[in-house]
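A.B. asks: whatever this is, show me its structure:
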Amino acid sequence: MTVSVREATAADVEAIRAVAEDAWYAALGGALDPAEIAGALETYYDPEVVTAGIESDAIAFYVASVDGAVCGFTSAERTWADEVELHTIYVHPDRWGEGIGSALLDRAETWARGEGVDRVACGVLAGNAVGIGFLEAVGFERGRATEAEIVGTTYEEYEYEYNLRAEAEA
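C.D. replies: As a prediction, this is how the structure comes out:
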C-alpha cells in the first residue's frame, strides 16, 4: 500500500465530506448525539465551507489517498507568530492504523516548519478517544481542558501541542 499526500482541490470536496462523516460517527458516536454529529457535519462540512478552506491562501489543506481514492485529510493555519493550529486530521475508519494519519500529520508539520513556527497546536474533544490516542502516540502533549461548542452544545475539549523546536534540537 502506498499513501500519497497532496494539496486538496475543489474536486476533493465530496470525498473530504464522506471521510469526515464516517470518521465523526466512528470516533465520536459514543460521545455525541447522532443528531449533533449530523448538525456538525452539515455546518462544518458544507461544500461551500470546505471549498473556501481549500481555496484559502491562509490554510494548508491536504488529502491522503491510496490507489487514487481519498481516505483522509488535514488542514492547518498559522494562528500566532509562533504557532500553527491543526484544524482537522481525519482518516476513514476502514483505514485507521495504516499510517495514513501519520503521513498527513508529517505533511502538515513540514508545512508548519516552513512557516517558521515553534509548535503545532490543536483541540480534541475529551470524548474522542481515537483522536486523543493518535495525538499522544505521535508525541503531542496534552495541555489544559477547555470547552468547545458543537452546534450549540458545549463539550469538554483538551488542548494538545507538539513542540517543533524541541524536535529540531533533539
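A.B. asks: when you work out contacts or count neighbours from here on, use the C-alpha atoms and nothing else.
C.D. replies: Fine.
A.B. asks: so where do the helices sit in this structure?
C.D. replies: Counting by DSSP state H, the chain has helices at residues 13-28, 34-44, 47-55, 100-114, 129-137, 164-169.
A.B. asks: residue 158: neighbour count?
C.D. replies: For residue 158, the tally of surrounding residues (other C-alpha atoms under 10 Å) stands at 21.
A.B. asks: my guess is it contacts residue 126, does it?
C.D. replies: Yes: under the criterion of C-alpha atoms under 8 Å, residue 158 is in contact with residue 126, at a separation of 6.0 Å.
A.B. asks: list the contacts of stretch 108-125.
C.D. replies: 60, 62, 74-76, 78, 81-87, 131-132, 148, 155-165 (C-alpha atoms under 8 Å, 6 or more residues apart in numbering).
A.B. asks: how far is that stretch from where the chain is centred?
C.D. replies: 11 Å (C-alpha atoms, centre = their mean, to the nearest Å).
A.B. asks: to check against the first, give me the structure of this:
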Amino acid sequence: MTPADCDRVTEIRVRGWQAAYRDLIPASYLDALSVTRDAERRRTLLARGDSGVVNLVAEDDGGVTGWACHGPYRDGELRTADAELYAIYVDPGRVGGGIGRALLDEALRGCAAAGHARVYLWVLKGNARARRFYERAGFEADGAGEPFEADGAAVPEVR
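C.D. replies: From the prediction side, this is the model:
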C-alpha cells in the first residue's frame, strides 16, 4: 500500500463496515464514520512505518479493490511472537469474487515467511458471512472473546 492508496483503502473499509455491520453495530456509529478523517489517520500510520505491520492492496485494472493488514499479535498493549490479521476488506460491490481470499492467502504467506507460528484474528461474533469465510480458510474460534463499544453498545468479537 502506498500513501496514494489511502483514500481508496479507507473508502473500502468504511463502506465495508457500513454494509457488513448494519445489523450488528448501531447505525449512529456507522453513519458517523468519516472517509476523510480515517484516510488521514491511515496516511500518518503508513508514513510512521509501524514496525512489522504489513498493508496489502488488491488491484484490478489499476484500481484498488481490497485491502488487508497484518502484523504482530496484540495482547493488550503488548505485541507477541504470533501474528494477527488486523483487517481485510473488499469493495462491497466485489465481495464474493475471490479478492478477499487472495488477500488472505497473501497475508498468511507473509506471516509464515516472517516466522509466525500462529495467526489470530478477531471477527464480530454475529458476522456469520465473515466467520464462514475464515472457517473455510481453516480458522476456528478458540473461545476467546471481548466486546468493543460503539455508541454505548457492546459489540462482541470472537477470536
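A.B. asks: check the gap between residue 33 of the first structure and residue 124 of the first structure for me.
C.D. replies: Noted for residue 33 of the first structure: a distance of 17 Å to residue 124 of the first structure, by C-alpha to C-alpha, to the nearest Å.
A.B. asks: in terms of neighbours, single out the busier of those two.
C.D. replies: Ranked by neighbour count (other C-alpha under 10 Å), residue 33 of the first structure and residue 124 place residue 124 first, with 23 against 12.
A.B. asks: quick one: residues contacting the residue most central in space within the second structure.
C.D. replies: The residue lying closest to the centre of the second structure (C-alpha atoms, centre = their mean) is residue 87, at 1.1 Å. The contact partners of residue 87 of the second structure, by C-alpha under 8 Å, 6+ apart, come to 67, 68, 69, 70.
A.B. asks: who wins for neighbours among these?
C.D. replies: residue 67 (27 neighbours).
A.B. asks: quick check: it vs residue 3 of the second structure, distance?
C.D. replies: 13 Å.
A.B. asks: now swap in residue 148 of the second structure and tell me
C.D. replies: Distance, residue 148 of the second structure to residue 3 of the second structure, using C-alpha to C-alpha: 28 Å.
A.B. asks: which one's more surrounded, these two?
C.D. replies: Between residue 148 of the second structure and residue 3, residue 3 has the larger neighbour count (other C-alpha under 10 Å), namely 15 against 11.
A.B. asks: what's around the residue lying closest to that one once chain neighbours are set aside, how many residues?
C.D. replies: Spatially, and ignoring its direct neighbours in sequence, residue 3 of the second structure is nearest to residue 43 (5.7 Å; C-alpha to C-alpha, 6 or more residues apart in numbering). For residue 43 of the second structure, the count of nearby residues is 18 (other C-alpha under 10 Å).
A.B. asks: any idea what residue 43 of the second structure aligns with in the first structure?
C.D. replies: When the first structure is aligned by TM-score structural alignment, the residue opposite residue 43 of the second structure is residue 51.
A.B. asks: ok, now residue 142 of the second structure?
C.D. replies: Using TM-score structural alignment, the partner of residue 142 of the second structure in the first structure is residue 143.
A.B. asks: how many neighbours does that match have?
C.D. replies: Applying other C-alpha under 10 Å, we find 12 residues neighbouring residue 143 of the first structure.
A.B. asks: how close does the closest residue to it other than its chain neighbours sit to residue 84 of the first structure?
C.D. replies: Nearest non-adjacent residue to residue 143 of the first structure, counting by C-alpha to C-alpha, 6+ apart: residue 159, 5.0 Å away. Distance from residue 159 of the first structure to residue 84 of the first structure, counting by C-alpha to C-alpha: 13 Å.
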